[in-house]
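Visitor: only geometry, no sequence info:
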């Protein structure tokens, strides 16, 4: 599993390559939540999501051949790998499923990567990317089930730990599990880590119920960022040790949280990026009085038109 020492090493590696994103403490009762609430604004990270951390750590800790790098992605991981590859002088080829939003595909292309759209879902794009990597010898960067990816994402928790002196709980959106794996690996149970998933993509929730990762049906509003078919083995092993709970939210709650974030804070988040907040605003997670909670707003790659701007 990924250790705090591995996350410390990743943080040293990433210095100067990723942003130290700000935290935003809110007034008591903000968002209708009776708790001390703080946003971690990771949607301000390079490429628009936390994924830049894992992408840079993967590229900086491994040898990259002249063939460059390859990744499969619903959008955010692809953008992050493309951004990191361009910054470090490598070629990038990204495979995305047909359900990827046009805004995210354009984002990937803006960083100079070659984009291949694959019929089907993320699992189909992953299979195509693996075949291409075997053919070309390019370095494949997994979106969530690789130690370097998880350790890179864990630097977010290390950063948050330094920014907030008092913290009881962190709410984290879950897709394939790379982010929650990194967050839980850093805190090691010192802070309660709670995963939040759409009920239409319940990878970690289903795995915890059955005792091992299982395939789930993928759909819904946040499928382009949280639409992994199965939680990663590495994140699942970490979650079994250090994740306190996983709650499910409906698409309606995600959309309402997305609209609230724009209306009250003028922050644009994609559905997956605001899923953790939806657990609070919908009541799927109910804090105890005085609980100090950090909500990771993890992605901002959204078409502004979808928010009615």
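Guide: Yep, that arrived. What you see is a predicted model; the values in this text were computed from it and never measured.

Visitor: use CA for all of it now, contacts and neighbours both
Guide: Fine.

Visitor: distance of residue 6 from residue 13?
Guide: The gap separating residue 6 from residue 13 is 11 Å, by Cα to Cα, to the nearest Å.

Visitor: Go through the chain and flag its longest helix.
Guide: helix 147-163 (DSSP state H).

Visitor: what about versus this one:
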């Protein structure tokens, strides 16, 4: 067994495609799948994109063998009994031959990262005991009535930006909580493209980040370094058409969502470079270069 790695056994698979993190593994329905050399850490077990059942998150420890079995009655994967887990632990530790064994895929095909490194970046702030975090909705600030045009202008200038509202009001100024939601909504809509709630929130947070302004960047510079690292991996897993202004995502019958994941990126890049903050400037330039390599020229 590889150092700091474990095994996953999936019994009585419900789908012909079983998802482990960023990879789909083929398995005959009702059969079993064994995946070896899985790095220890947080993982997601699910199914093909058309599958209606929810997946599950789990932590894998070094040298651990985890066994999940499909529960037909409840339409979900459950942890197998201790007897079954012990059986597979003995089989694996003895080196016995097991059918349908796959190796955890670590191809370097997510930007410049292999799939495990990319998965770690995508889920860096997620903690098993806190999944699922709440997906927040946008709370509009109501404009006071009976204001003159000049008073209205002054009032609007004093209001927090969408970024400040999301970080300081929704997440009470906690960067880790902000990043947790940002990571979770991306993963959720990536795994299940029909989840329009997660897609809308991800799009909203991306636009909020773009319009944070130098004022927002100066308040939490380290957050923006982390955000750009995460955003570039998210974009690496997002097909080109989706990175065009006004893209319409089909999330189901009569459920279409218009999103814009790129307009405004030039403002963020300019503000990060103009901030003069060490680390932030270079990260802004890196994001600029990445977008141009994808054929998006925000500047």
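Guide: Received the coordinates, thanks. Just so it is clear, the model here is predicted, and its values are computed rather than measured.

Visitor: How close are the two chains, by TM-score?
Guide: Overlay of the two chains. TM-score (TM-score structural alignment, normalised by the length of the second structure): 0.28; 119 aligned residues with a Cα RMSD of 5.1 Å.

Visitor: rewinding a little: what's the helix or strand just after the longest helix of the first structure packed up against?
Guide: Stepping forward along the backbone from helix 147-163 of the first structure, the first helix or strand reached (DSSP states H and E) is strand 169-173. Using 3 or more Cα pairs under 8 Å, 6 or more residues apart in numbering; DSSP states H and E as the contact test, the elements touching strand 169-173 of the first structure are helix 178-187, strand 192-198, helix 271-281, strand 292-297.

Visitor: Residue 162 of the first structure: which of the ones you listed is closest?
Guide: With Cα to Cα as the measure, helix 178-187 is the member of these nearest residue 162 of the first structure (11.7 Å).

Visitor: which helices and strands does that closest one pack with?
Guide: With contacts defined as 3+ Cα pairs under 8 Å, 6+ apart, helix 178-187 of the first structure has these neighbours: helix 4-14, helix 147-163, strand 169-173, strand 192-198, helix 233-242.

Visitor: will you turn the ones you listed into a markdown table that also has mean neighbour count and distance to residue 60 of the first structure?
Guide: Formatted as a markdown table, the entries for these read as follows, by neighbours: other Cα atoms under 10 Å; distance: least, Cα to Cα, whole Å:
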| stretch | mean neighbour count | distance to residue 60 of the first structure |
| --- | --- | --- |
| helix 4-14 | 19 | 7 |
| helix 147-163 | 24 | 9 |
| strand 169-173 | 26 | 26 |
| strand 192-198 | 27 | 28 |
| helix 233-242 | 21 | 20 |
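
Visitor: out of those, nearest to residue 72 of the first structure?
Guide: helix 147-163 (13.4 Å).

Visitor: how much does that closest one deviate in direction from helix 178-187?
Guide: In terms of direction (axes from the mean of the first three to the mean of the last three Cα atoms, to 10 degrees), helix 147-163 of the first structure departs from helix 178-187 by 60 degrees.

Visitor: can you tell me which of the helices and strands packed on helix 178-187 of the first structure comes nearest to residue 78 of the first structure?
Guide: Among these, the nearest to residue 78 of the first structure by Cα to Cα is helix 147-163 (12.9 Å).

Visitor: residue contacts, residue 148 of the first structure?
Guide: With contacts defined as Cα atoms under 8 Å, 6 or more residues apart in numbering, residue 148 of the first structure is in contact with 10, 54, 57-58, 61.

Visitor: how close does it sit to residue 81 of the first structure?
Guide: Here the distance between residue 148 of the first structure and residue 81 of the first structure works out to 13 Å (Cα to Cα).

Visitor: do residue 245 of the first structure as well
Guide: When Cα to Cα is applied, the distance between residue 245 of the first structure and residue 81 of the first structure equals 30 Å.

Visitor: One more: residue 57 of the first structure?
Guide: Using Cα to Cα, one gets 10 Å for the distance from residue 57 of the first structure to residue 81 of the first structure.

Visitor: Looking at those two, which is more packed in?
Guide: Looking at residue 57 of the first structure and residue 81 with other Cα atoms under 10 Å, you find the greater number of neighbours at residue 81, namely 36 against 28.

Visitor: Is the more buried one in a helix, a strand, or coil?
Guide: Applying DSSP: H, G, I helix; E, B strand; the rest coil to residue 81 of the first structure yields a three-state assignment of helix.

Visitor: can you pull the contacts of it?
Guide: Residue 81 of the first structure sits next to 52, 55-56, 71, 92, 141 when contact means Cα under 8 Å, 6+ apart.

Visitor: with those in mind, which one is nearest to residue 294 of the first structure?
Guide: Proximity to residue 294 of the first structure was ranked across the contacts of residue 81 of the first structure by Cα to Cα; first place goes to residue 52, at 20.4 Å.

Visitor: I'd say the closest one and residue 85 touch.
Guide: No - because the distance of 10.4 Å does not satisfy Cα atoms under 8 Å, residue 52 of the first structure is recorded as not touching residue 85.

Visitor: Between the two, which has more neighbouring residues?
Guide: Each of residue 52 of the first structure and residue 85 had its neighbours counted (other Cα under 10 Å), and the higher figure belongs to residue 52 (29 against 25).

Visitor: for the strand or helix carrying the more buried one, packing partners?
Guide: Take DSSP H and E as the rule and residue 52 of the first structure turns out to sit in helix 51-60. For helix 51-60 of the first structure, the helices and strands in contact under the criterion 3+ Cα pairs under 8 Å, 6+ apart are helix 4-14, helix 76-88, helix 147-163.

Visitor: what does the following helix or strand past the first one contact?
Guide: Scanning the chain past helix 4-14 of the first structure towards its C-terminal end, the next helix or strand to appear is strand 23-25 (assignment: DSSP H and E). Outside strand 23-25 of the first structure, the residues that touch it by Cα under 8 Å, 6+ apart are 36-41, 160, 163.

Visitor: Name the residues of the helix or strand hosting residue 132 of the first structure that are buried.
Guide: In this assignment (DSSP H and E), residue 132 of the first structure forms part of helix 122-136. Within helix 122-136 of the first structure, the residues that count as buried by 16 or more other Cα atoms under 10 Å are 122-126, 128-130, 132-133.
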